[in-house]
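Trainee: Predicted model and sequence below, questions to follow.
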Amino acid sequence: MAGSWPHHDLPSSRSSLPPAYDSIVHDDNNNGTGHLPPVLLTHEQLQGRAYDGGSAAAILQVAQHHGQQQQQGQHHVRQQQQQQQQLNLELLVSSDPAGSISSGGQDVYETCCVLQNRFLLLGHVTQGVQLLDLAKNDKRPITLLWMRVKQILAIHKSRIVLMMPAGRGKRVRCYSLDALLCLCHAACNLPYDAPLPDLAAWQSLGTKKAADAIQPGRVRLSGNLRLVENGGTPAYVCDGVVLQDYYYKLPGCSKDCISMHTYQTTAYVFVAVLQRDQQIVVWQQRLTLYSPLVRHKNYWVPTEPRAIAFADDRATLRYLVAVFPSEATVIGLRNCQVHLIPVDMAKLQDLAQSAHRLDYYEQNHHLNDPPALSPLQWTSLLQLPFYPDGLPATSLTTAYSNPPAYTTVMAALPSGAPPDPVAVPSTVAPQLFLATLGRQSFIIDLSGSLFSTAVYCWSQDPDQIEFVRLQGAWCAVGFGSSCVEIIHLSTTKRVHRIMNGVPVRYLGRSEQALLWTCAVQHKVQLYMLRIE
């Protein structure tokens, strides 16, 4: 599978062209090549181009190479378009607002969420929550909520949308998904006749008596939307109902939150909120219509972690994972017991250094020694959504492999290579995690044991990693500060570098896509990568 995915690198954003997928941006000093992108030469081609620049033969060779470059550039553009279609990468918005990440200011978009695989909600730094209809060719954002939010999460099964407002003194809000869908349809002049909960009853779900509250009634609106002033703030009104008011604040939530994380079982939804007061607060909600979010428990942490996540044992949700620069810990959801994950840091450092050296040689095509790695620090610990049985059995550690059968060893030829070990069946193996330390990732279990000696190398420390299936294979997509990379998890190879050399910000994901922004030449561009 990896053989069908060529590896391309995007250069820096010197060009005025948008940094489209795997494009090779033209050089401003190419002297007559127009807007055709130059061709990336292989290491062998570079080695073969040794000629005397002062000779007539050399001048003729340069002219011939110039013509070949134009033809190859046209071929590259066609190949780029084909590969872009294979990856289903789409440029949604290209704007030139003030204060963009390209000018060193704040990010224009901070978060996003997709409703019904059509309506994209974008958290804009100054314009509030904006709407983008993905089904329309003319994609112009429409402001729906006049407030700045840091994070938006939709939980379709329980019909809620969580929003974390920016700034201190503001608590997490729980919106009615049905009310937001009504607002989206009305703003796009689309019909919508699904019933909504009663506004007063919905808002009562955030009170202390929410567990005993009467289930909200159902109301139907005509869909005729009007923009009015509501207490000095613009608001959309439908049949006298302010749709933006369909929310309640999480009771007992701190007024200074950092991030939200969700986990769904067959019967419950769990929401973990990381707060600046050194607490992780977990709420739970039954997957029934209009059930309130009830606080489950508070977990104290000694300092603000870099990342948190939920973890299960393949059957039951059991842990909260908290990652700090020097260590990673798991917290029992029921008993609050904290366990340190005891990794062999010296072993990881040796594996990382060897992988870094090999990756450096492959990328730079020379034998100069690469710079030494800095001491490893934890970045994240993410539970794998699959069992990585595609890795070669020879790379598995002794904890996850068995010696070959006796009959296999006896049948092997004396002159041949020894038989490969046999992987431990996934049914008896514990749950596995992708541990990222600096620019390297490893697969481990919660006891700290390595699953494999395979190392996944990133060009930059990834701020966010997402697991996706592309072309039938599991991949990890890493979002660095100025690049987006895709690594094949079965081969450990970096198969795509979609963005390179431009400021990047991860926004979020839906069931069918990953979304992020990048900035180039004072433009902010919103990209969507569709996934399987």
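Mentor: Arrived safely. In this text the structure is predicted, and so the values were computed from the model without any measurement.
Trainee: CA atoms for contacts and neighbours, from now on please.
Mentor: Will do.
Trainee: Identify the residue spatially nearest to Trp202, adjacent ones excluded.
Mentor: Using CA to CA, 6 or more residues apart in numbering and skipping the chain neighbours, the partner closest in space to Trp202 is Pro216 (6.1 Å).
Trainee: What separation do you get for the residue most central in space within the chain and Val330?
Mentor: The residue lying closest to the centre of the chain (CA atoms, centre = their mean) is Glu466, at 4.2 Å. As judged by CA to CA, to the nearest Å, Glu466 and Val330 stand 20 Å apart.
Trainee: Check it against this one:
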Amino acid sequence: MLTDRHKQIRCYSYDAILKLIYGVLSLDWSTRRDKAYDVPSLKDWQQVATKSALNTLPEEEDDVPISNINSFSLSLKERLAKKQKEKVPVNKQSCFLVDQPALSKPYYVCDNLILQEFYYKLSDSKESIDIQIYQTSSYLFVAVLHRDKIVLWQKKRDHPLRHFYKFKVFWIPTEAKSIAFADDRTTLRHIIVVFTTEATSIELRDSKVQSVAIDSTLRRVYEATWVREQFEHHLVQPRQFNPNSNSISLSESCNLPYPSLPASVSIPPIQWTLMQQLPFYPDDLPPTTLTTDYSIPPSYTTVITALPTSAPPDPVALPSAAAPQLFFATFSKQSFIIDITGNLYSTQVYRWTEAPNHIEFIQLDMNINRWYAVGFGPTTVEVLGMKTGKLIQKVMHGASVKFLGRWNETVIGEDKKTRIRFKSLVWSCAAKERSHVYMLWNQ
């Protein structure tokens, strides 16, 4: 997890956190659904932490000297917990709370273990700006963004006690706004780095850097949309209330002539915000929005059967097998679909109330190709339809928002293949000196 920029990134034991939740909720740990794993011993967890600190490669794991695996010395928190444990009668529950003035926060002790202490820190991970995770069937990758570099960590997934080790370091010329992973449908290939004025892709194998150009059509659409937003903002600005005047709807106001922009107002330069890979191929977008690079003429049968008096048949989307991977590029409060070189896929614009800090793509029914984009801005959570680009719902507005995580589950689809099903999104909201946690749940 990413903590304060002045602290190192911590890697927690999932089983320890799960047991901690069971203890806080007074649940019986023996009744958990998945009993294949359990909380590791202190000795085993210490070895994991030591190997990560030494940056031990997988093929070198058996060569770590025993002298480097120092025994755990009881910290102040552990000593207090041990003393408290000695005073607890045998007939009491195995999990209890230690909350004393000498401690900065309360600690839970379960079966003589302080579960909050089951973590280790990634070395040299202070001043982290962003963190991204990508997993395959065999490996887990973590990219950590710093001011002047991107550190790529890796670990095997064949055992819960595998450790993270430093895989590669990519130096960058200036502080980036965000990073993202990108694959070619089968293999992890790139890290996408977004700066304010440009975006680049870094090849993982040879560290080659390629700039992502801004398509000329995208620039024209962006500028036209920005101007239209200024007009709309002018039209919906609150007016002085007059009880004798009839109200006017937004649709009626849009029929009024557009006012002229003041001479002092100019279109701001286009600035990058985010760029992330789409988890699906958007072949259901309106055909008239597709660019020539990503559309093909209608079939011969469609053309010859069309009525002479009707409009010409629309083009169709380029088949996904023949198309490269596509990305969702965000410039301030507008998002577009492009490829990794910057070519525009569709002229459709996805408009946000405020520039999003994070975007998630969800599919409510995995048997229906209908996707939604959920944008998390500084104070908003919005859901846009990927097919239409329209706002489906504004979930939250006006409070400080922070995206926390996503929950997917593995299921067997109708085609008997293993599929990933979206389950929920989780975020926090700070209001009136309190933080609340919300969940967008897919039943």
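Mentor: Yes, it's here. Here the structure is a predicted model, which is why all the values come from computation and not from measurement.
Trainee: re the thing from before, quick one: contacts for the residue nearest to Trp202 of structure 1?
Mentor: Contacts for Pro216 of structure 1 were tallied using CA atoms under 8 Å, 6 or more residues apart in numbering; they are 197-199, 201-202, 290.
Trainee: How is Pro388 of structure 1 assigned, secondary-structure-wise?
Mentor: coil (DSSP: H, G, I helix; E, B strand; the rest coil).
Trainee: Find the helix or strand that whichever residue in structure 2 pairs up with the residue nearest to the centre of structure 1 is a member of.
Mentor: Alignment note (TM-score structural alignment): Glu466 of structure 1 maps to Glu360 of structure 2. Element membership for Glu360 of structure 2 (DSSP states H and E) is strand 358-362.
Trainee: can you give me the helices for structure 2?
Mentor: With helices called from DSSP state H, structure 2 shows them at 14-24, 42-53, 76-86, 216-235, 250-253, 300-305.
Trainee: Now do the buried residues in stretch 199-213 of structure 1.
Mentor: 199, 201-206, 210, 213 (16 or more other CA atoms under 10 Å).
Trainee: Name the residues that touch it?
Mentor: 176, 214-217, 245-251, 290-294.
Trainee: now the end-to-end length of that stretch.
Mentor: End-to-end distance (CA to CA), stretch 199-213 of structure 1: 13 Å.
Trainee: One more: stretch 201-221 of structure 2?
Mentor: Stretch 201-221 of structure 2 stretches 24 Å from its first residue to its last (CA to CA).
Trainee: Please name the nearest non-neighbouring residue to the corresponding residue of structure 1 for Ile337 of structure 2.
Mentor: Taking TM-score structural alignment, Ile337 of structure 2 has Ile443 as its aligned residue in structure 1. Using CA to CA, 6+ apart and skipping residues adjacent in sequence, the residue nearest Ile443 of structure 1 is Leu434, 4.7 Å away.
Trainee: what do you get for Lys166 of structure 2?
Mentor: Trp153 (4.5 Å).
Trainee: do the same with Ile192 of structure 2
Mentor: Nearest to Ile192 of structure 2 is Ser201, by CA to CA, 6+ apart, at 4.5 Å.
Trainee: quick one: what's aligned to that neighbour in structure 1?
Mentor: Using TM-score structural alignment, the partner of Ser201 of structure 2 in structure 1 is Val330.
Trainee: Ser335 of structure 2 and Arg351 touch, don't they?
Mentor: Yes. With contact defined as CA atoms under 8 Å, Ser335 of structure 2 reaches Arg351; the gap is 6.5 Å.
Trainee: Pick out whichever of the two has more residues nearby.
Mentor: Ser335 (25 against 21; other CA atoms under 10 Å).
Trainee: Tell me which residues touch that one, please.
Mentor: Ser335 of structure 2 sits in contact with 328-329, 349-351, where contact means CA under 8 Å, 6+ apart.
Trainee: For the strand holding Glu360 of structure 2, which outside residues touch it?
Mentor: By CA under 8 Å, 6+ apart, strand 358-362 of structure 2 touches 274, 278-279, 371-377, 403, 422.
Trainee: Mind doing that once more with 10 Å?
Mentor: Residues outside strand 358-362 of structure 2 that contact it (CA atoms under 10 Å, 6 or more residues apart in numbering): 178, 273-280, 328, 330, 370-378, 381-386, 402-403, 405-406, 408, 421-425, 442.
Trainee: measure the residue nearest to Trp202 of structure 1 to Leu180 of structure 1 for me?
Mentor: Counting by CA to CA, the gap from Pro216 of structure 1 to Leu180 of structure 1 is 17 Å.
Trainee: With Ser254 of structure 1 instead?
Mentor: Taking CA to CA, one finds Ser254 of structure 1 at 25 Å from Leu180 of structure 1.
Trainee: Structure 2: which residue goes with the residue nearest to Ile443 of structure 1?
Mentor: Looks like Leu434 of structure 1 aligns to Phe328 there (TM-score structural alignment).
Trainee: ok, now Ser490 of structure 1?
Mentor: Checking TM-score structural alignment: Ser490 of structure 1 goes with Lys387.
Trainee: Between the contacts of Pro216 of structure 1, which sits nearest Ser395 of structure 1?
Mentor: Tyr290 (49.3 Å; CA to CA).
Trainee: Count the neighbours of the closest one for me.
Mentor: Tyr290 of structure 1, neighbours per other CA under 10 Å, totals 20.
Trainee: Ok, Ser510 of structure 1 next?
Mentor: Ser510 of structure 1 has 18 neighbouring residues, counting by other CA under 10 Å.
Trainee: Identify the residues contacting it.
Mentor: 112-117, 120, 153-154, 530-531.
Trainee: Which ChimeraX command selects the buried ones in those residues?
Mentor: The ChimeraX command for the buried members of the contacts of Ser510 of structure 1 (criterion: 16+ other CA under 10 Å) is given here:
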select :112,113,114,115,120,153,154,530,531
